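> Need the 3D shape of this:
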Amino acid sequence: MSDITENTNIASRPAFLRTFSARDAGTLIGLVVILAVFGALVPGFFAERNLINILQQSSINACLALGMTLVIISGGIDLSVGPTAALSAVVSATMLVAGVPIPLAIAAGLAIGLACGFLNGALVAHVGLQPFIVTLGTLSTYRALALIYTGGNPVLGLPAGFRGLFNGSLLGIPFAVIIVAAVALVAWVVLKKTPFGEYLLAVGGNEEAAYIAGVPIARTKIAAYMISGLLAALAAQILMGRLGAAEPILGNLWELDAIAAAAIGGASLMGGKGSIIGTVLGAIILGAMRNGLTLMNVQSFYQLLATGLIILAAMMIDRVTRGRG
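As a prediction, this is how the structure comes out:
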């Protein structure tokens, strides 16, 4: 009965507001509160340059977290996004330095991300291994491959043409923000408007019922992990554009940030629930929090502590809301 009432309430909203769930609204309120607190405590926090900086810094985590959200909705987890990004980055970077055309080098990096995601998904879907164990193993494997490939050394001297693709701006908005906003829009359409989105929700919500209903379980899981790998590789390209270099240790603890953003945005680690809008807001919350704490000269390990506490709080909220359902 509560689901019927909620759906009726959503249907009665204006079209624009129908895209927001109650949890999304709560996440948005949380973002407003955080911005207000730091605005009061940190002089210049609301300066245009700083706000754009927050969006730019949040774009990489948002890109990762969008893929992570789809995996979490399907009932999985991807701990290997950081090493996937690193392996993708060093392969693309070495090709760029060697003079390979920029589109081909970028395509190779994105293909690496897809391949890493495919392996994760295949081990989960076809071999039947637990997602946590699979991606914990590939976390070390992909990181080792990146280190072996480069001998542990960074790849420097990326061409200016490549950097310009990700490091420029349009009407004052960084290209990275525009790219990730486009990715978020596509992810929202996929989740809300396509059969694949329905499959993800069905598999994560009740895999046995989804199987009986004819949902392609294995293909759905593999596709979710491939998207996660692809977006990890895209995040690596964005960071390479900003730094002009690639390192095999790139992406350390990115999985923590991505899970945190997804959890803050309403994704349940039990599967079957998640929000693209919420995930983007969650990434911005983390970006704003770190930006504000940095401007207040708070040491980085306290920022890590804050991230961990936010994940725990988000999980507790999810537990309470599920219990009420």
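> rest of the way, CA atoms for contacts and neighbours
OK.
> right, and the helix or strand after the helix or strand hosting residue 66?
Here residue 66, judged by DSSP states H and E, is contained in helix 48-73. Next helix or strand after helix 48-73 toward the C-terminus (DSSP H and E): helix 81-97.
> please give me the structure for this one as well, since I'd like to look at both together:
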Amino acid sequence: MKAPVPSRSVASGSYSGLDLGLRLLGIGPALILITLIIVLSFLSPVFLTPRNVSNILAQTAVITVVAMGQHLVILTRGIDLSVGSNLALASVVGALLFQAGGSATAVIIAMIVSGALVGAVNGLFYVFGRLPHPFIITLATLSICKGIALQLADGRAIPGMPEAIRVLGRNAVWGLPGSVFVVIGVGLLLLVLTRTMVWGRWIYAVGGRPEAAMAMGIPVNWVLVSTYVISGTCAGIGAVILAGRTDAGSPLFGNLLELDTIAAVIIGGASFLGGRGHLGHAVIGAIMIGVIRNALNLLNVDIFFQLIVIGVVIVIAVESDVLRNYLEGRVRVAQAGRAQ
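Model prediction:
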């Protein structure tokens, strides 16, 4: 006697359920952020006031910009641990140049170029030095950049920044911090690069299947180098924003920024496995971190507990990625079954 064969409707229902689960995981971070905002607006009457919203946007601007660069690196299965120290070094370079009489344009360019050069060192040593993982070189440059920044600044903050930079960091335009428009500009530029140019498709190909990308003739090495250069450039832009907010350059800037940016990318829904994600993931994750920290401050929660909360959120985000990979495998099996 033959065993009963599952009906096509049952298989179809199972496939639909898996597909729905994947869709919910995909939009999960955005739904969580919206839910957080709604709940916190009831818990604290100050939370949604224009002044506090502006404060959140200003506080998350640096993390958001640097996280967008980190996102491109993670898309290629990499990681950049040097972004915090890179930002600190760039701010010190800018402050020293301003003290030497440099113009606002020269100071901004110097900070951005400083960040890009560190990113280039990371990418070139990782690729052409044939290092097993970018963790090694970016950990090294984390220490090197911090040491150079401390040496140049004699271990202290260097006060003073051009008025144009202070405007970006402090002044409000149409009720929004000037740094928000920097974030929007960087986001739009990276969106154009990744979504409308072949280089963007190469990044996803390299991150998804590097061996296949190599076989297709994609310049994998230079694609990898370019992502680290952009990550470093974003750190330089972050230095401009932070220097504007504080009216100073400091070797102590960017402390644990690398962890914040990695957390933002992963919390937003990108994957450490590479080849999957979009810039919106980094933005959502950065805003979520800013919202959580701001809310905990408004609710007078101990600062040490805030670290615990961020850590728990990261664990949940990583487990969501594991679940998404599992569901994708099930969906592929279900699709193969339907095709037979």
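> In terms of secondary structure, what does the helix holding residue 66 of the first structure contact?
strand 173-174, helix 175-193, helix 195-205, helix 217-243, helix 254-264, helix 276-295 (3 or more CA pairs under 8 Å, 6 or more residues apart in numbering; DSSP states H and E).
> Which residue range of the second structure does the longest one align onto?
Looking back up the chat, that one is helix 217-243 of the first structure. With TM-score structural alignment applied, helix 217-243 of the first structure matches the range 220-246 in the second structure.
> The matching stretch: average distance to aligned residues in the first structure?
Its matched residues in the first structure lie on average 0.6 Å from stretch 220-246 of the second structure after superposition (mean CA distance after the TM-score superposition for the first structure).
> for stretch 318-326 of the second structure, same thing?
Counting by mean CA distance after the TM-score superposition for the first structure, stretch 318-326 of the second structure comes out at 0.7 Å.
> Which residue range of the first structure does that stretch align onto?
Stretch 318-326 of the second structure covers residues 315-323 of the first structure once aligned (TM-score structural alignment).
> now swap in stretch 71-84 of the second structure and tell me
The aligned range for stretch 71-84 of the second structure is 69-82, by TM-score structural alignment.
> on that earlier part again, and the angle from the helix holding residue 66 of the first structure to helix 81-97?
120 degrees (axes from the mean of the first three to the mean of the last three CA atoms, to 10 degrees).
> Could I get the contacting residues of residue 244 of the second structure?
Taking CA atoms under 8 Å, 6 or more residues apart in numbering, we find residue 244 of the second structure in contact with 161, 165-170.
> ok, and the closest non-adjacent residue to the aligned residue in the second structure for residue 296 of the first structure?
Counting by TM-score structural alignment, residue 296 of the first structure lines up with residue 299 in the second structure. Among residues not flanking residue 299 of the second structure along the chain, residue 44 sits closest, at 7.3 Å (CA to CA, 6 or more residues apart in numbering).
> and the gap between the counterpart of the one you found in the first structure and residue 36 of the first structure?
Correspondence of residue 44 of the second structure to the first structure, assessed by TM-score structural alignment: residue 42. Residue 42 of the first structure sits 10 Å away from residue 36 of the first structure, going by CA to CA, to the nearest Å.
> And residue 251 of the first structure, by the same measure?
For residue 251 of the first structure, the distance to residue 36 of the first structure (CA to CA) stands at 30 Å.
> between those two, who's got more neighbours?
Taking other CA atoms under 10 Å, residue 251 of the first structure and residue 36 do not tie; residue 251 has more neighbours (22 against 14).
> Checking that one next. Helix, strand or coil?
For residue 251 of the first structure, the secondary structure call by DSSP: H, G, I helix; E, B strand; the rest coil comes out as coil.
> What sits closest to it if chain neighbours are left out?
Nearest residue to residue 251 of the first structure in three dimensions, chain neighbours excluded: residue 82, at 4.1 Å (CA to CA, 6+ apart).
> shouldn't the one you found be in contact with residue 254?
Yes - using CA atoms under 8 Å, residue 82 of the first structure is in contact with residue 254, at 5.1 Å.
> Between the two, tell me which one has more neighbours.
Each of residue 82 of the first structure and residue 254 has its neighbours counted (other CA under 10 Å); residue 82 has more, 28 against 21.
> Lovely, talk soon.
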